[in-house]
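Undergrad: Predicted model follows, preceded by the sequence.
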Amino acid sequence: MNCKSKNISTDKSSTVIEKISLSELTRGTNRIFTLTNGKLETSLNGNSKTEEITQDNWAKISEAAEKINLEGISKLESPSTKRYSDAAFASFITITKNGTEYQSSEFDAGNPPVELNNLYDEIKKVIETKKSK
């Protein structure tokens, strides 16, 4: 019985979100926000800085990512197309889980597909908190 319960907990730990990136691109600007457990790396046109994030922030973000069907993330439809005319950043989210990267379809910054709303909002909360400090 003991061995079995250990195997179950090992199985759970093997399905871990390792990294989540939000990329926002437009002519002349390239912003990439990469979140891992305890860390936010921000890259603006190639200039990077790293900041700490709380365990609570990471838990909320990874929990939101866990609820997404990663196999279908690249097929999600964007609700708007302002990025086509450079009126909004072209954005996408990349989730790394168990060594595999899953990249969403492209969407306008601030207006992700419904399935990504929760995750996008949690990521933006952390980014905005760090900007205000």
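TA: That came through fine.
Undergrad: From now on I want contacts and neighbour counts done on CA atoms only, so please keep to that.
TA: Noted.
Undergrad: Hmm, Thr34 and Thr42 touching each other?
TA: Yes. In this structure, Thr42 is within contact of Thr34 by Cα atoms under 8 Å, at 6.5 Å.
Undergrad: Quick check: closest non-adjacent residue to Leu35.
TA: Closest residue to Leu35 apart from its sequence neighbours, by Cα to Cα, 6 or more residues apart in numbering: Ile20 at 5.2 Å.
Undergrad: what's the spacing between the one you found and Cys3?
TA: When distance is defined by Cα to Cα, to the nearest Å, Ile20 is 33 Å away from Cys3.
Undergrad: These two - which one has more neighbours?
TA: Ile20 (26 against 7; other Cα atoms under 10 Å).
Undergrad: One more to weigh against that first structure:
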Amino acid sequence: MKKILSLIVLTVVVATSCSTTKQKALKEDDNTISFTYSAVTRGSNNEVVIKDGTVETLQSRLSDKPVTRTLTAAEWTALKEVYNKKTVKDANLQNIVPPSKKHQFDGALGATLQITHNDIVYSSSTFDHGNPPSEIKELVNKIIELSALDKK
């Protein structure tokens, strides 16, 4: 009887330990991912940085001071779900072809997406603000939605 009881206790302790370790690893993984969206043209520099559970938005035409807010757990989860989709994960960001090139003649702000994961930086090629490539469109739209950028 003692052996059965100790076996049950040992199983519960191991299961709890594994669950805690897994939760800690997921939490640490959350802290190793950051997103930077930049939209630039002559006279304008907009940037959104999402990391460590915060969103920082800088619109240079409006202010030199960034607008910062904390993400809710639901917002962070939604952003990570979009990021973890196959189209984003498998996208070779620098090789994605933009659907339009108005940014090349000041017809649109030139935008880039930068994802940092485990200290490795992945950067997209430049695309038109408001018209991201289909492979990253959902992620870019989610980042803008969470930011204080003008939605225009």
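TA: Yep, that arrived. As the structure is a prediction and not an experimental result, all values here were calculated from the model.
Undergrad: re earlier: which secondary structure element contains the residue nearest to Leu35 of structure 1?
TA: strand 17-26 (DSSP states H and E).
Undergrad: check the fit of the helix or strand just after that strand onto structure 2 and give the mean distance.
TA: Later in the chain than strand 17-26 of structure 1, the nearest helix or strand by DSSP H and E is strand 29-36. Average distance, strand 29-36 of structure 1 versus aligned residues of structure 2 after superposition (mean Cα distance after the TM-score superposition for structure 1): 0.8 Å.
Undergrad: can you give me the strands for structure 1?
TA: Secondary structure of structure 1 (DSSP state E): strands located at 17-26, 29-36, 39-44, 47-52, 90-97, 100-103, 107-108.
Undergrad: could you dump those strands to a markdown table with distance to Lys130 of structure 1?
TA: A markdown table is the format used below for those (distance: least, Cα to Cα, whole Å):
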| stretch | distance to Lys130 of structure 1 |
| --- | --- |
| strand 17-26 | 15 |
| strand 29-36 | 11 |
| strand 39-44 | 9 |
| strand 47-52 | 8 |
| strand 90-97 | 19 |
| strand 100-103 | 24 |
| strand 107-108 | 22 |
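Undergrad: Most tightly packed of the ones you listed?
TA: Sort those by mean neighbour count, taking mean count of other Cα atoms under 10 Å, and strand 107-108 sits at the top with a mean of 24.
Undergrad: Can you tell me which residue is spatially central in structure 2?
TA: Note on structure 2: the residue nearest the mean C-alpha position is Phe35, at 3.9 Å, using Cα atoms, centre = their mean.
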